[in-house]
Each structure stands twice: as structure tokens, then as C-alpha cells.
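Peer 1: sharing a model that was predicted from the sequence below.
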Amino acid sequence: MRGLSRLPYFVGALLACQLAACDKQADERLLGYVEGDYIYAALPENGRIADLPVRRGDRVEAGDLLFALDATAATARLDGAKADLAEAERTLADLQTGERPEELAIIEAQLESARASLMLSEPRVKRRRELVKNNIVGTEDLDAAEASILEDRGRIAEYTARLAAGRLPARAEKIAAQEAAIAGFRDAVTEAQWSLDERRAVAPVAGSIEDLYYRPGEEVGAGQAVLQLLAPENIKLKLYVPEPSISGYKVGETLAVTCDGCPANLTAKIDFIAAQAEYTPPVIYSDTSRAKLVFLVEARPQPVADFQWHPGQPVEARKTATPGS
């Protein structure tokens, strides 16, 4: 009976122990890994790789040359387009200014010759009239002298008109047509320049060269990636939150991050929370997370001097302590 009287104490102790186990706080670690959003450098033109100054692991700055295709044909097209444009512009200038100075000088000389001839013809007619009155010459000589005056006056009128016309620009319709042709040649120059520029690939942002897919001398198709570039701002952490805890995380929240061999005080800010749950990915299975429903959370790590994240690197994250907690 004395042993039975102690049974409630043993049962109470067992229950207390079980309750303590049930109240044990769940592991608040978020397991995950580092991932990168890569930039795949490609060009819209196809061709042979003529220059590839970077290697795997190199650091590049925005604007640095990544690779270049052979530009011989593109340069020739640009030179030809520029020559066509220059010729068209010279033609337009000629149409707008009228005849060339040399041609106008010839017409002016012909006009002066006609005026000089008229100056000689007028006194000749007067003399012929006096000679006719005195019956020294016949009227045929007077008629010939008067015809010479008419001829000189006609030539003066003709050359005066030709000189005025030569100083005028071409007809408006012809000038408009030439201007339209020049616009087309300018478009051709722009297109040829773009085609030449697009045979050089430069880094859009600073980053590191993660992989190379071609070598100098190899042919690459239009739109095919030649190398892989990773910018620091394109690093993200993929973390998995257990389904019962997802309501406790919000976009913009800061997490404390740890990883093997990493410096202390690493942080990341949540910028995406998946709307649907999934099963724990095999890559982050642990003794506490196996086969549980989780939500994917993506966080952007805050920059740290002299530290580089590596895609595929395992990480752990926790909520940062709040004041008064």
C-alpha cells in the first residue's frame, strides 16, 4: 500500500517530463543555399570570335569588353554607306545652288560678247542709212546691218535668261526627291553603324566571369551566349520556412545569416515569399525538416566588404532579435 501511495508522484513526474518535451521550442533555423541570377552575354549578330580578353574567375567593371566578333564586313558596309551619303549630300548642294561657277562664267562671257557686238552694230546701221540716202550703197547693205542688230539683241536676251536660270536652284520637286534619298542614306549609315557596334559585347554591370562557352576563332550564332556573368547584386538566398511558421515572415524583413567559414553579422532582406507550399527539397534535408511542407523564401544578402557569396553554398538564417525580446 505504501508503494501504491507513491504512484501519483511518479505519474506526475512523467507527465511533467513529457510536457517539458512538448514545450521544447522548435528549431527556428531556416535552411537553404546561395543562388545566382546569371547574365548570359550574347550578341544579335553571328560571326567568328576575334577577341576574348576575359577568363573564368576574372572580375570586370561595367563597360569592359567581354568579347568581339570579326568586324571586317561590317566596317566595309559602314564605309560604303557613308560614301553614298556624302555623294547624295553633294548632289543636293549642287541642286540648291544652281549651275557651277565655271558654267556661269561661260554664259557671262557669251553675254558680254553679244553686248559688244551690239555696240558695233548700232553705229554701222547709222552709217548705212547715210550712205543709202546719198545712193552710195544699196538698201541691201542697210537691211543686213539692221538684221545684225536684231541678232545681237536676241543673243543678249538669250544669255541674260540663261544666266538668271543658271543662278536659280533646281525645281522644288527635284530637291525634295534628293532630300528623301539623303534620309534613306542616313538610315543606312545608322543601320551599318549599329551592326558594327553590335559586334562588341561589353559588361552591362560589374561582376565576375563564371563560365566561358566559346574560344577565339570559333563561330557563334546570333543570340548564343558566349559567357556567363554574375553580378553581386544578382546573388540571392533561397530559404525554406516550415508551413506552420510562414505567417511570421514578411517581405522586407531582415534575417541573420550564417554559413561555414563566413564572417559574422551577415544579414539578408526578404524580397519574395512563395504563395504555395512545397515539400522540403532533398538538397536541404535534415533530421528535423525531412518530408515537411515548406514555403520558399528568397532574400537578398546585404553587401559585405571583401566577402563573396558562392552559388550552391549552404546557409542558415534566423530572424534577427528585436529590441526588448
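Peer 2: Everything's here; your move. Note that the structure is predicted; figures quoted are calculated from it, not measured.
Peer 1: going forward, measure contacts and count neighbours with C-alpha atoms only.
Peer 2: Noted.
Peer 1: show me where this protein has helices.
Peer 2: With DSSP state H as the definition, the chain shows helices at residue ranges 2-5, 7-22, 72-97, 101-133, 139-167, 172-197.
Peer 1: of all those helices, which lies closest to Asp271?
Peer 2: Proximity to Asp271 (Cα to Cα) singles out helix 7-22 among the helices of the chain, at 33.5 Å.
Peer 1: and the closest one, how far from the chain's centre?
Peer 2: Computed by Cα atoms, centre = their mean, to the nearest Å, the chain-centroid distance of helix 7-22 equals 72 Å.
Peer 1: equivalent analysis for stretch 159-172, please.
Peer 2: Taking mean C-alpha positions (Cα atoms, centre = their mean), stretch 159-172 and its chain are 48 Å apart.
Peer 1: repeat for stretch 220-232
Peer 2: 16 Å.
Peer 1: give the buried residues for it.
Peer 2: 220, 225-232 (16 or more other Cα atoms under 10 Å).
Peer 1: now swap in stretch 29-46 and tell me
Peer 2: Quick answer for stretch 29-46 (16+ other Cα under 10 Å): 29-36, 39, 41-43, 45-46.
Peer 1: first vs last residue of it, how far apart are they?
Peer 2: 49 Å (Cα to Cα, to the nearest Å).
Peer 1: hmm, who's touching it?
Peer 2: For stretch 29-46, the surrounding residues in contact (Cα atoms under 8 Å, 6 or more residues apart in numbering) are 69, 195, 198-201, 219-231, 234-241, 284, 309-318.
Peer 1: then this one, side by side with the first:
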Amino acid sequence: MMSFSIPYLLGGLSLLMLIGPSCSKQREEALGTLEWDRINGRAVDSETIVEIYAKEGEPVERGQKILKLDTRVQEAQVARLRANMEQASWNLQQLQHGYRSEEIARAQAEFEGAQANRKAMEIEYQRKQELKDSTAVSQREVNLSANAYAQSQAKEQAAKEQLNMLKKGYRKEEIEQAKSHLAAAQAELNHAKEQLSRYTVTAERAGLLDSLPFKLGDKPPVGAVVSTILAGKAPWARVYLPAPWLSRIKAGDQVDIMVDGREQPIQGTVRHIESNASFTPYYTLSEEDRSRLSYVTEIDLDPEIAKDFPLGLPVRMLEPHE
């Protein structure tokens, strides 16, 4: 085993101290990872998965089917709301078209009959009025005739009003209310149909199907992520930018990114820098602590170079030159 004397070691340390300051200063690094745009498909309802159309790791195109939930309950809901909408539509049409000619004709006949009866009662009442002073007609008979005449007048008036109402049709307020009911029924039906379409989960963007966390026959809870797509032409870098660098870097700047496994840096373009620090709020920190803050920064990379880089690959952003 080789041994060194203390003076020898001290001499070596002194030499390093002399050489150290003369060496060129290395650029500091901000650490991060490669990320893809994640597009999550979610379960619109807690129903059984009845179809799976794609496999994990396969490329998918926008609009391509991924999986389908059981639609029977929602289809019944759509059918019920469609029937409500059709009923509301029929009611509106009836109000707009007015009463049928048969109803008007019947009302006309009833009015004419009531009118004829009123005239007959009027003649009978006048006759008994003329004979009331004679012994041929008693006062009681006159009173009964007067009552019958008044009732015939009331019936004639009611028949006349009914006939006029049928001829004029329904009121404007009734038609407007029927229109509102139809619009509400149509909106409910449209919403239910839109919900039904979401029972089939499709790719919102082209990309790679990264994850299908549920299998055929599973019943995911409402809102659960049932598919994840890695979208875009290439990954991008998420870097934690040190606070002291913040004044020297802005969106649109070109930066150097080191990727594990490559000796030379690749160029990236700063897409976005978060305005809030990732850790403790600024106002609670001392000046020394503020230097340890970091800001999440998104950096776009050259798609031709980065398209085959795996998700989560560690990256380092080199400190910009002074």
C-alpha cells in the first residue's frame, strides 16, 4: 500500500489552489427532464368499458376511436328527451295553426242553436208578459219564462265567445310560451346527444397512445383518466430555471440543452417561463434563500433531433453567456 507524507500532501493541495483560479470557469446548469404534451381522455360516466379499439404504444390520428363505454342508459335518456321535444314541437304547431275547421264549425252550430233558442225564449217571455194581467197566465209562469229567457241569453253569449276564440286562434302569449318549451326541450336533447358521443373516447390530437389504465370490462369512476396520448412532433424540455438567471432569459431566447447520452448540446427555444416560483413564496425569503428559487421553464427542441428521445430523459440547460 502506497503511503504519502503530510508535507507531500500539503504541497499537492497548494499546487491545486494555484492552478484552480487559472482554469476557465464552467457554465452552471439548470436541471430538468424531457416532456411530451399529454392529452388525457376521461370517462364521462361510470359505465363499463365495452370496446377498446387501440393498443398502448400505437400511433393514433386525431379523431381515432380509442375505447367505448356502455351507452344503453344514455341512449334511453336520449330517446326520452327526443319524445319530449317532439311533443313540444307538436304543441307549438297546433297553437300556430289554430283550431281545426271542424271545431270552428261545431262552435258555429252551437252558437246558432243558442241564438235561435234565445229568440224563442224571448218571444215566449214577451207573450206571457202581455197575458199576465189575465187569468190565463199566472205570475209564477211569467217568472219561470223570465228565468228561461235569461238562461238562453247567457248560453248564447257563452257560445258566441267560444266561437270568437276559435276563430281568432290561440293567444300570442301561449304561442311564445310553447316556443320556449320547445327550445328548452331541444337544448336538453342536444346536451344528451353530446354526452352520448363522449361515451366513445377519441384522440383529440395525433400522437402516441401512451397509457390505457383500464381494461375491457372495467367500470372507471366518473372523470377518471382512461387514456393518455403523447402528442406533438417531439418532446420539449421542462427546466427549473434558477432565480439569478431570470433577468437574462426571456421567451423566444435560444439556449443550449445537454441531453444525457450526447456530448454536444442541442439548441432550444424558450417557449414559456412561469411567473411564480416553484417553491416558497418570495416575500418570506431572505436574499440568500431567494437565490435557490427556481421557475419552471418550457423549452422547445429541434423536432428532427428530439423526436426519438424518450419521455423523462434528464436534461441540463447551460447558463447563458454573459
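Peer 2: Looks like it came in fine. Everything numeric in this text was worked out from a predicted model, so none of it was measured.
Peer 1: reformat the helices of structure 1 as JSON lines; add mean neighbour count and distance to Phe295 of structure 1.
Peer 2: What follows is those, written out as JSON lines (neighbours: other Cα atoms under 10 Å; distance: least, Cα to Cα, whole Å):
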{"stretch": "helix 2-5", "mean neighbour count": "7", "distance to Phe295 of structure 1": "51"}
{"stretch": "helix 7-22", "mean neighbour count": "11", "distance to Phe295 of structure 1": "24"}
{"stretch": "helix 72-97", "mean neighbour count": "16", "distance to Phe295 of structure 1": "52"}
{"stretch": "helix 101-133", "mean neighbour count": "16", "distance to Phe295 of structure 1": "84"}
{"stretch": "helix 139-167", "mean neighbour count": "16", "distance to Phe295 of structure 1": "83"}
{"stretch": "helix 172-197", "mean neighbour count": "16", "distance to Phe295 of structure 1": "45"}
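Peer 1: among the ones you listed, which comes closest to Leu266 of structure 1?
Peer 2: Nearest of these (Cα to Cα): helix 7-22, 32.1 Å.
Peer 1: what does Pro220 of structure 2 align to in structure 1?
Peer 2: Mapped onto structure 1 by TM-score structural alignment, Pro220 of structure 2 lines up with Val220.
Peer 1: that match touches Phe67, doesn't it?
Peer 2: No. Look at Val220 of structure 1 against Phe67 with Cα atoms under 8 Å: they stay out of range, at 11.4 Å.
Peer 1: which neighbours do the two share?
Peer 2: Listed contacts common to Val220 of structure 1 and Phe67 are Ile49; contacts here mean Cα under 8 Å, 6+ apart.
Peer 1: what is the nearest of the buried residues of stretch 29-46 of structure 1 to Arg55 of structure 1?
Peer 2: Ala41 (13.7 Å).
Peer 1: any idea how far Arg127 of structure 1 is from the closest residue to Tyr159 of structure 1 other than its chain neighbours?
Peer 2: Using Cα to Cα, 6 or more residues apart in numbering and skipping residues adjacent in sequence, the residue nearest Tyr159 of structure 1 is Leu111, 5.3 Å away. Noted for Leu111 of structure 1: a distance of 25 Å to Arg127 of structure 1, by Cα to Cα.
Peer 1: how close does the nearest residue to Gly217 of structure 2 once chain neighbours are set aside sit to Lys219 of structure 2?
Peer 2: Leaving aside its chain neighbours, Gly217 of structure 2 sits nearest to Ile49 (5.1 Å; criterion: Cα to Cα, 6+ apart). Ile49 of structure 2 sits 6 Å away from Lys219 of structure 2, going by Cα to Cα.
Peer 1: who has more neighbours, those two?
Peer 2: Ile49 (22 against 18; other Cα atoms under 10 Å).
Peer 1: the more buried one touches Val226, doesn't it?
Peer 2: No. Using Cα under 8 Å, Ile49 of structure 2 makes no contact with Val226, being 9.7 Å away.
Peer 1: shared neighbours of those two, anything?
Peer 2: Joint contacts of Ile49 of structure 2 and Val226 (Cα under 8 Å, 6+ apart) are Pro220.
Peer 1: break down the stretch 201-325 of structure 1 into its strands, ranges please.
Peer 2: Secondary structure of the stretch 201-325 of structure 1 (DSSP state E, counting those that start in this stretch): strands located at 207-212, 219-220, 227-230, 235-242, 254-258, 266-279, 293-301, 314-319.
Peer 1: show me the contacts for the residue nearest to Ile299 of structure 2 when sequence neighbours are not counted.
Peer 2: Counting by Cα to Cα, 6+ apart, Ile299 of structure 2 lies nearest to Val270, which is 4.4 Å off, once chain neighbours are set aside. The contact partners of Val270 of structure 2, taken as Cα under 8 Å, 6+ apart, are 250-255, 297-300.
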